[in-house]
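Visitor: Okay, predicted coordinates and the sequence, questions at the end:
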Amino acid sequence: MDVSLQFLGAAHCVTGSKYLLTLDTPPARQQVLVDCGLFQGLKELRLRNREALPLEPAQLAAVILTHAHIDHSGYLPRLVKDGFRGRIFCTEPTADLLSIMLLDSAKLQEEEAAFANKKGFSRHHPALPLYTQADVQQVLPLVESVAYDAPLAFLDGQLTLTFREAGHILGSAVAEVSVQGATQRKQLAFSGDLGRYDNPVMHDPAAIAQADVLLVESTYGDRDTRISDPEAELARVVHAALDPPGGVLLIAAFAVGRTQTLLYYLKKLRAEGRVPPVPVYVDSPMGIRVSDLYPRHPAAHRLGHGNVFDFAGLRFITEAAESKQLNDKTGPAIIISSSGMCTGGRIVHHLFHRLPRPQDTLLLIGYQAEGTRGRSLQEGATAIKMFGEMVPVRCHVAQLDGFSAHADRQELLHWLGNFRQPPKRTFIVHGEPAAAEALAHTLRQDRGWPNVTVPDYLEKQLLFEGI
């Protein structure tokens, strides 16, 4: 058996994660896709979502999902629309999240296409979504839940999948894939997105001791983002934002993970009297639905059972009319909305109204990929294009990197240090070029790891020959 791997995404970028694993035992061939994400951010990346994959979806045996974030799962409806009918493996919390996130992704695409057609600012006539909510409904029956640390053999025993805790978001996992050849067994490990150590909400990433081949993310492979006291830093930003008369703090937060971590910290800070008891609005329908999942999966996080996020003054905004009313609201108040990179969803409408207001503050608390509005704002843009017009940026823009759900450089190295010996081959993925190359250099030069490479988009590698 020959085993090869092709990098269909997350190569020299932090989006579109897809890795095609091929088992060749002539005349038979079996293919499995590890992660199935949408490209986001730069237009040149987003255009890849419209390109045909170098595979036959109907011939794929399975998809393995490390977690539910759209850059890891969001291409699934298109894959199924194009003919995939195999098995989709993920953890139970990820399965619950998928139905929420994929439907939200489809709804946003439908709404954006309709809005573009109405306003006439799309190059495509008519503008069409990549997939619809009806397409998502065809995905969900294919999903199979797999418990953490419970090996699952498939493809007649040629592959065995084991999910380990990744600590990134609810249900996130490192995927260990064991390949059984005629004479040898080889171990592959796909890190997915790794979380942080000592996170108050999520568990620490599980230690992986052995792999012949490793794919590891490198979002923060070139820098450390941990802050010594995140509670104090968040309290500082809240006080600074609410101090101007009528100031509103708008927080761009990912609906999965970051929103819940924020609510944990705000609940704690308010209980301790360290931030003022101002109204807090969560204007993210998906974030609300995700928060409701935490009591259903108490073992998948540190917060235990019950209603873990509610506090006095917290209000969940579900209706669009209520969301629009927030546009005219003066402070002091806090609005938490998604998406975290300001690319879509209700946050865009809030930005449209809040960016020109000097008394307001926008807080970015996650990684901002190239080509996103969040990245432009982070880098000091004085105007942002939204809804076909340029919107001036007069509000204060703050950033707290320590709230990212991604392991930073030291945490990645900590996790990698659990390997008893270096993998025979290591591929650095899911990182912008500087971050990926920096981590690769550290592993080669400082740790002495052999065969550490940063793969190119669509690059194909023969991993094992004649096993």
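Guide: Yes, it's here.
Visitor: contacts and neighbour counts: CA atoms only from here.
Guide: Noted.
Visitor: what sits up against the host helix or strand of V63?
Guide: Secondary structure assignment for V63, by DSSP states H and E: strand 62-64. By C-alpha atoms under 8 Å, 6 or more residues apart in numbering, the residues outside strand 62-64 that reach it are 31-36, 86-90, 175.
Visitor: For burial, what's the neighbour tally of the residue nearest to V429 when sequence neighbours are not counted?
Guide: In space, and not counting its chain neighbours, V429 is closest to E217: 4.9 Å by C-alpha to C-alpha, 6 or more residues apart in numbering. By the criterion of other C-alpha atoms under 10 Å, E217 has 26 neighbours.
Visitor: Could you do the one 4 residues further on as well?
Guide: Here the count is done by other C-alpha under 10 Å, and G221 has 29 residues near it.
Visitor: In contact with it, which residues?
Guide: Residues counted as contacts of G221 (C-alpha under 8 Å, 6+ apart) are 408-409, 412, 431, 435-436, 438-439.
Visitor: rerun at 7 Å
Guide: 408-409, 435-436, 438-439 (C-alpha atoms under 7 Å, 6 or more residues apart in numbering).
Visitor: picking that back up, which of the contacts of strand 62-64 tops the neighbour count?
Guide: Among these, the one with the most neighbours (other C-alpha under 10 Å) is D35, at 31 neighbours.
Visitor: adding another structure so you can compare the two:
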Amino acid sequence: MAQRRVTLTFLGAAGTVTGSKYLLTVGPEDGGGQGERRILVDAGVFQGEKQWRLRNWEEFPVDPATISDVVLTHAHNDHVGYLPALVRQGFGGPVRATEGTRRLAEIVLRDAGKLQEEAAEEARRGGWSKHEDPQPLYDVQDVEETLPLFETVQFDEDVDLGDGLVARWTRAGHILGSASVRLAVGGTSVLFSGDLGRHDHPLLKARGTPPASDFVVCESTYGDREHPEPEVEHGPMADAVSRTLARGGLVVIPAFAVDRTQLVLKVLVDLMRSGRIPEVPVVVDSPMALKALDVYRDESLGELRDDVDTDDFTGMPELIEASTSRESRALNRRFDPMIIVASSGMVEGGRVLHHLARLLPDVRNTVILTGYQAAGTRGRSIEEGARSVKINGHYIRVRAEVVRDEEFSVHGDASDLLDWLRDLGREPETVFVTHGEQDVARHFAGRIAEELDWTAVVPRYGEVVSLVPGAAHPKDRPPDPAG
């Protein structure tokens, strides 16, 4: 039987951190040109710099109706947020994911559809769009047509996708439901890391070790850095909260609704219990985060660590859940010391914007950034010391204190990623380093080559590679008889 042709096309998270999309194309078993299979691994939207965000609106490189399946690593928007756009353009196949990912993706996508509609309407009313009739990338109806396509899978079980394709999901320890996905077909295998967590997630069960594969696609978000040592864990947050409250200010923490908000709450509970910060009201101002919190509270999913219960991230003296717009706006009339946790984590949308518009100009207040801020986002601008940021068409002066606490990241650092690769058990043909800013990805590829002596490359956006197993590595090839 002829070797099946298998190619991989990098349609996102190549040259940038967001927009994860990898297209695996598998030729027919007879080696002919008919009946090829297309599987899309992740379907994320691009975020951050305009040059990447504009790609969300470009025609998809292949007809979405010809994609047979989508397999998902986890539920963050830059991995699932393009799904309704695919459906709008004709995709109708199964979307396979773990139960935790399915539950969270439902929340993420419904919120994204609503925000898409609201952004288009605000641009229409405000007149700041260059289009006469701004349209959303997709709408709520597209989301509702997407959700029935989900099919759930179990961790660490082989799933037969048909046509000789077998998939396997292994815990990635990043967010609830997150996984690395291995696809095997036609004598070759490729492993997609997804976003990898650190060795120990504060709330969730630890990541697992997937089976070795011929090819590996590995993320590199934090591939150029190491996280702080545990003994200084959350020192920046504890100090910033204490001094802000002492001067009568308010603390606002932009946080992703999924996983990051839950981690922030756990740390605040720990800091209050230990007396490192005063006991003040903590507000979760995000309907999406509150819905995600309910998923994290569902112990039937079996995702929480054995030594964690829900009280560890909700058991504070006064937890205010602002689920409605009215409850959110009412916070603008409060000036008593409090901590407001609101999405989005990179300050690109959501209720955090109206809190920042009010709080940024006052030197008594503090903004605590709790994770990676992609290039081109408001969060990155604030992090880098911008004197003003544009919010809903208006420039807002930045006079509040800005603090960064990197310990909230549940992305593995460079050592975590290298350990994950080592644990795979054997050297792959190639490691494709993705999901990182260009310099970071190159740096991490260099570390793989230097420390593991493996072939590691940084693919370009749109690049197509052939996944042919068994190609000899240069160091394994016999000497050339010709000298």
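Guide: Alright, I've got the coordinates. All figures in this text were calculated on a predicted structure; none of them were measured in a lab.
Visitor: Would you verify that A120 of the second structure is located in a strand?
Guide: No: with DSSP: H, G, I helix; E, B strand; the rest coil as the criterion, A120 of the second structure is located in helix rather than a strand.
Visitor: any idea what it aligns with in the first structure?
Guide: Alignment note (TM-score structural alignment): A120 of the second structure maps to A113 of the first structure.
Visitor: what secondary structure does the nearest residue to that match once chain neighbours are set aside sit in?
Guide: Nearest non-adjacent residue to A113 of the first structure, counting by C-alpha to C-alpha, 6+ apart: A127, 5.1 Å away. Following three-state DSSP, the label given to A127 of the first structure is coil.
Visitor: ok, now how distant is A127 of the first structure from A114 of the first structure?
Guide: 7 Å (C-alpha to C-alpha, to the nearest Å).
Visitor: And the contacts of G221 of the first structure, which is closest to F121 of the first structure?
Guide: Within the contacts of G221 of the first structure, distances to F121 of the first structure taken as C-alpha to C-alpha reach their minimum at A435, with 34.9 Å.
Visitor: need the contact list for the closest one.
Guide: 218-222.
Visitor: Likewise for R96 of the second structure?
Guide: Applying C-alpha under 7 Å, 6+ apart to R96 of the second structure gives the contacts 70-72, 150-153.
Visitor: What does it correspond to in the first structure?
Guide: Structural alignment (TM-score structural alignment) places R96 of the second structure against F89 in the first structure.
Visitor: which SSE is that match in?
Guide: Counting by DSSP H and E, F89 of the first structure is found in strand 87-90.
Visitor: Could you pull out the helices in the second structure for me?
Guide: 50-53, 77-80, 83-88, 99-126, 140-146, 235-246, 260-273, 287-297, 311-314, 325-330, 352-359, 378-383, 414-422, 438-447 (DSSP state H).
Visitor: Out of the ones you listed, the one nearest I339 of the second structure is which?
Guide: Between the helices of the second structure, helix 235-246 lies closest to I339 of the second structure; by C-alpha to C-alpha that is 8.2 Å.
Visitor: buried sites along the closest one?
Guide: 237-238, 240-241, 244-245 (16 or more other C-alpha atoms under 10 Å).
Visitor: can I assume G195 of the first structure is in contact with G171?
Guide: No: counting by C-alpha atoms under 7 Å, G195 of the first structure stays clear of G171, with 11.4 Å between them.
Visitor: Can you tell me which of the contacts of G221 of the first structure is nearest E322 of the first structure?
Guide: Distances from E322 of the first structure to the contacts of G221 of the first structure, taken by C-alpha to C-alpha, are shortest for D408, at 37.2 Å.
Visitor: quick one: the closest one from D222 of the first structure, how far?
Guide: D408 of the first structure is 8 Å from D222 of the first structure, by C-alpha to C-alpha.
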